[in-house]
Every structure is written in C-alpha cells, then in structure tokens.
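Q: Need the 3D shape of this:
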Amino acid sequence: MSATPDHRPEPPDASDPRAFLVVPARVWYSREVHAVARDLLGAYLTSRSPDGDVTLRITEVEAYAGADDPGSHAYRGRTSRNAVMFAEPGRLYVYRHLGLHHCLNIVTEPTGSPSAVLLRAGEIVEGVDLAWRRREAVGVVDSERQLARGPARLAVALGLDLRANGADVTESGGDIVLHRQQAVTLPTHKSGPRVGVSGSGGEGNRFPWRYWLTDERTVSAYRPAYRSPTSTDAP
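A: The predicted structure follows:
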C-alpha cells in the first residue's frame, strides 16, 4: 500500500549543511593527497561508541606525500608503525606523538603510495557534551572552541586512539565514518607551512601543505618545530 500524504517523509532542509551528505567511496581517497586534503575541509567525521556519537566538522588539515616528503613518516620506507600508510586509501592511520598524544590521519592515493592527510582541527557539531567529558578527563577545557583545536585534542574529543589504526572510514555503517557534500564547491581556505615539522620538511616555502578554512575560529595556532632537525613529528 502506498503511503498517504500524511505519512510522506519531510524533504531535506536545504539550509542544513548536513542535509545532503554522502559517504565517499574508496576511489575518492585514491586521488592526489593535496586534492583530498583540500576537499576534506568542511567534511564531517563521526565516531560511534557505546557512550554515544561525536561528529566533527573538519576545519584544518595537513598533507604528507610519503616518499617525496621529508616530513612524512613514510619518507624512509615502510615500518611496522607506518604500515597502514601503504594500505588501501580511506583507512585511518593513527600514531602516538612523543609517547603522549594520538594523531589521526586519512590514507590517500593508490595502495602502495604512502600519502596521508593529518586532521589538525575541527568543530564538534554533535555529541558536544560527550566530547567535553572526554577532554575534561585528561585536562582543562576552557571553551567549546578548544574541544578539537589541535590534533591531540581532536583525537580525544572523538574518543580515538591506536585501536582505531586501520579503521575504514568508507563504510557507512562503521564505527568511524566520513561524510561530505556530494556536490561541493571548495570552501574559501588558506594554506601555509605545516605545524611543528622539523628538518627540511618544515620549510614553509617548499611545503606550504597545511590547509584551513578561512576565518574559522577552531583552526589551531601556528608554531614552528621545536624538536631537533633530525626528528620527524608528522605522518
């Protein structure tokens, strides 16, 4: 029996930025790392758990180009730590920075080409209370703006750590999934040097590979590298 007019679903609200979201297929991530990095701006990443869901709107990212990038974990080849970067695109590469903080990256380009996009900052648009509790459990939170401002805070707010390494963000029913507008105009954004990358990979004129939404309050503050020139702090 066909539905009566009284039972027809309401059409999507065109004013709601999340009304027409889709889950990009794996081939979408198989593109050149900078194209994916820019297209991730404004996309939504949702982390589902028994405690509830938290959704983040991505506002800042950094691109890392594998063997061609001295700032990348994969610059010197495959290791047990960076193995996910060599896997199929659309997977999460999670690593621990300085033994303290977790950083989330999305693998790009075809399998075997170890490029990835670091998620640097975002705005929590769903599950704010849960994100706040997670952040308070590990430190002080002074404003909602700070909930996911910076890669370590972002990982905590989403409740993700090394257990998420290798997770597939292309599965709509998965615990970690990315959504974006199906037809999207690249939002107004800026680019500049990556944050905290030491050695030759930190040369901003050669690697202005940080991208962020213009005038977005959740974008993290720029800081130069503070470790020795031989160290690598990014994927």
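
Q: rest of the way, CA atoms for contacts and neighbours
A: Will do.

Q: residues near L98, how many?
A: The number of residues packed near L98 is 8, by other CA atoms under 10 Å.

Q: Which of the helices or strands spans the most centrally placed residue in the chain?
A: With distances taken as CA atoms, centre = their mean, the residue of the chain nearest its centroid is L119 (2.9 Å). Under the criterion of DSSP states H and E, L119 resides in strand 115-126.

Q: What of L178?
A: Element membership for L178 (DSSP H and E) is strand 176-181.

Q: which helices and strands does whatever helix or strand comes next after that strand pack with?
A: As assigned by DSSP H and E, the chain's next helix or strand after strand 176-181 is strand 189-192. With contacts defined as 3 or more CA pairs under 8 Å, 6 or more residues apart in numbering; DSSP states H and E, strand 189-192 has these neighbours: strand 210-213.

Q: which helices and strands does the strand it packs on pack with?
A: Using 3+ CA pairs under 8 Å, 6+ apart: strand 210-213 touches strand 52-64, strand 189-192.

Q: Setting the sequence-adjacent residues aside, check what's closest to G42.
A: Among residues not flanking G42 along the chain, I58 sits closest, at 5.2 Å (CA to CA, 6 or more residues apart in numbering).

Q: List the contacts of the one you found.
A: I58 makes contact with 40-45, 119, 121-123, according to CA atoms under 8 Å, 6 or more residues apart in numbering.

Q: do you know which of the helices and strands packed on strand 210-213 lies nearest W132?
A: Closest approach to W132 among the helices and strands packed on strand 210-213 is made by strand 52-64 (10.4 Å; CA to CA).

Q: what's the distance between the closest one and the middle of its chain?
A: Strand 52-64 has its average C-alpha position 4 Å from the chain's average C-alpha position, going by CA atoms, centre = their mean, to the nearest Å.

Q: any idea of the angle that strand forms with strand 115-126?
A: 150 degrees (axes from the mean of the first three to the mean of the last three CA atoms, to 10 degrees).

Q: Could you tell me which residues within strand 52-64 count as buried?
A: Applying a neighbour-count criterion of 16 or more other CA atoms under 10 Å, one finds 53-64 buried in strand 52-64.

Q: and the next element down the chain from that strand?
A: Next helix or strand after strand 52-64 toward the C-terminus (DSSP H and E): strand 92-97.

Q: Show me how far that next one is from its chain's centre.
A: Remark: strand 92-97 is offset 11 Å from the chain centroid, using CA atoms, centre = their mean.

Q: Name the surrounding residues that touch the next helix or strand after that strand.
A: Counting by DSSP H and E, the element after strand 92-97 in chain order, helix or strand, is strand 101-108. Strand 101-108 is contacted by residues 29-33, 36, 84-85, 87-97, 114-119, 151-152, 155-156, 160-162, 235 when judged by CA under 8 Å, 6+ apart.

Q: please give me the structure for this one as well, since I'd like to look at both together:
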Amino acid sequence: MSTSRKLPREFYARPVLLVARECIGKILVHRTPEGVAAGRIVEVEAYRGPLDLAAHSSRGLTKRTAVMYGPPGHAYVYLLYGISWALNLVTTADGAPHAVLIRAIEPLRGIALMARRRRKSPDSRELTNGPGKLTNALAITGADYGRDLCGGRLYLEHSELSVGRIGRSPRINVDYAGIWASKRWRFYERGNRYVSVAPRD
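A: Just a heads-up that it's a prediction; the model follows:
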C-alpha cells in the first residue's frame, strides 16, 4: 500500500459535517493477522456533541466517550444494542466531541474473508449493509477503541473510484433526540445496494 493513499490527520481535523460527507467513497481498511479486508464507505452519520442529543457525548466526558474528547483521527468503537460493534471516526479538534459513524461499506478487498466471518455469500448485500455488519466483516471490535486512524492497522484511504450522487437524510433510530432527530446529518451514495436502509429524503 502506498502511504500517500492513507488519509492524513488533517482530513479528520475539520468540521464533522464536512468530514462525514467526504467519507463517502473513501476506503476503510483493516489489517489483521487473518488478512486485509477493505470496502468503500457508502453511508455515514455525523454526530456533533455535546449539544447534539443524539450523540453519546451529549452525556459529557465519561470513560466511554473519552476518546471523542481527544485529538481527531482516532476510532471511537462502542457496543451497538449490546450485540455488535460500531465504528466512529473522531473529528474536528481536541476537546470537541464530534464523530462520524460508518454505517455501510461496499466490499472491495478480502471479500472471501468477510464472507467467512459473516457466514454469508460473498455477493450478499447483507455482508456489510449496516454498522454492526461491517465491523463484523472487518473484525473491528472493542479492542480497536482509541486506535490511531493514521497508523498501520485501521485507516481510511483515498480512492480513484468515482462516487455517485450523494444523498442526505435524517439519521437512523435517533427519535429520542428531540429536534436533533430531524437534522439531515446522514450521508449516503444514492443507488448503492449496500446502503443500510431505503432513503428517507
């Protein structure tokens, strides 16, 4: 892998909505002892705490959210509904608890490995069409909490593949967040079969 393809910390050290939108089409890579697995990001959500009541950081600085209050370019990984892991990219600046949730990817490399982990057909859209599904396919777990996204194990790459039209909608399953639930902070590649749910915009 050419080091010039890996996204630098400067990519993450920007406003969360800008980072979220520009994540569409980038390649998420995870290197493990089993091999390398990677996919194009096709759906994300932005979380801009602590004011954003949909963000975990709206509850303040805790052991769980500590990495979100640190420097950008690190992984915030948490247990989703108590059964699967979810990957977030910490953005913006030290002390600003903002993050981008990776909701879906289109498999690119290590597809057989992903299929084995997921116990799915390699061409199934169920392979990576959700935040818990993609972490399972890429073997991302709580052990990756706080991992430096500018390191050599878990990171984003530039892609030469073209990106389709980008859609926007409210975020998924955040009805509890009051007025914040209507924020159109979900970005996705229109028409991509790996997007987790039908567009709501």
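
Q: The residue nearest to the centre of structure 1 against A63, yeah?
A: No - with contact defined as CA atoms under 8 Å, L119 of structure 1 does not count as touching A63 (9.2 Å).

Q: ok so, going back, quick one: what's aligned to the residue nearest to the centre of structure 1 in structure 2?
A: Applying TM-score structural alignment, one finds that L119 of structure 1 aligns to I102 in structure 2.

Q: Repeat that for R48 of structure 1.
A: By TM-score structural alignment, R48 of structure 1 lines up with R31.

Q: Look at that match and tell me its secondary structure.
A: The three-state label for R31 of structure 2, taken from DSSP: H, G, I helix; E, B strand; the rest coil, comes out as strand.

Q: so it makes contact with Y155?
A: No - the pair R31 of structure 2 / Y155 is not scored as a contact, 9.0 Å apart, by CA under 8 Å.

Q: what about those two, which has more around it?
A: In terms of neighbours (other CA under 10 Å), Y155 is the more surrounded of R31 of structure 2 and Y155; the figures are 23 against 16.

Q: ok, the counterpart of S200 of structure 1 in structure 2 - contacts?
A: Superposed on structure 2 with TM-score structural alignment, S200 of structure 1 falls opposite A177. With contact taken as CA under 8 Å, 6+ apart, A177 of structure 2 is in contact with 52-54.

Q: Equivalent analysis for P72 of structure 2, please.
A: By CA under 8 Å, 6+ apart, the contact set of P72 of structure 2 is 9, 12-13, 89-94.

Q: now with 7 Å?
A: By CA atoms under 7 Å, 6 or more residues apart in numbering, the contact list for P72 of structure 2 reads 9, 12-13, 90-94.

Q: so what does the helix or strand that the strand holding L119 of structure 1 is followed by touch, helix or strand wise?
A: Once strand 115-126 of structure 1 ends, the next helix or strand along the chain (criterion: DSSP H and E) is helix 128-136. Secondary-structure packing of helix 128-136 of structure 1 (3 or more CA pairs under 7 Å, 6 or more residues apart in numbering; DSSP states H and E): helix 151-158.

Q: Return the mean post-superposition distance for the helix it packs on against structure 2.
A: Helix 151-158 of structure 1, aligned to structure 2 and superposed, deviates on average by 0.4 Å (mean CA distance after the TM-score superposition for structure 1).

Q: so that helix versus strand 101-108, what angle?
A: With the same axes, to 10 degrees applied, the angle from helix 151-158 of structure 1 to strand 101-108 works out at 90 degrees.

Q: Where in structure 2 does helix 151-158 of structure 1 fall?
A: With TM-score structural alignment as the criterion, helix 151-158 of structure 1 aligns to 131-138.

Q: on that earlier part again, quick one: the contacts of A177 of structure 2 as a markdown table, columns for distance to G151 of structure 2 and neighbour count too.
A: Formatted as a markdown table, the contacts of A177 of structure 2 follow (distance: CA to CA, whole Å; neighbours: other CA atoms under 10 Å):
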| residue | distance to G151 of structure 2 | neighbour count |
| --- | --- | --- |
| D52 | 29 | 20 |
| L53 | 31 | 19 |
| A54 | 29 | 24 |
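
Q: residues in contact with the nearest residue to R18 of structure 1 once chain neighbours are set aside?
A: Nearest non-adjacent residue to R18 of structure 1, counting by CA to CA, 6+ apart: Q181, 7.5 Å away. Q181 of structure 1 sits next to 20-22 when contact means CA under 7 Å, 6+ apart.

Q: Tell me the one among those nearest to D142 of structure 1.
A: Within the contacts of Q181 of structure 1, the smallest distance to D142 of structure 1 is 31.2 Å, found for L21 (CA to CA).

Q: Run a quick check on that closest one versus H179, I expect a contact.
A: Yes - using CA atoms under 7 Å, L21 of structure 1 makes contact with H179 at a distance of 5.7 Å.

Q: and these two? which has more neighbours close in?
A: Set side by side, L21 of structure 1 and H179 show more neighbours around H179, with 22 against 15, by other CA under 10 Å.

Q: re earlier: now the strand holding L178 of structure 1, how far from the chain's geometric center?
A: 11 Å.

Q: what's the mean gap between that strand and the aligned bit of structure 2?
A: Strand 176-181 of structure 1 versus its aligned partner: 1.6 Å mean (mean CA distance after the TM-score superposition for structure 1).

Q: and the angle from that strand to strand 52-64?
A: In terms of direction (the same axes, to 10 degrees), strand 176-181 of structure 1 departs from strand 52-64 by 70 degrees.

Q: Report the buried residues of stretch 162-173 of structure 2.
A: Buried-residue list, stretch 162-173 of structure 2, by 16+ other CA under 10 Å: 166-171.

Q: Stretch 132-150 of structure 1 now?
A: Applying 16+ other CA under 10 Å to stretch 132-150 of structure 1 flags 132, 134-135, 141, 146-150 as buried.
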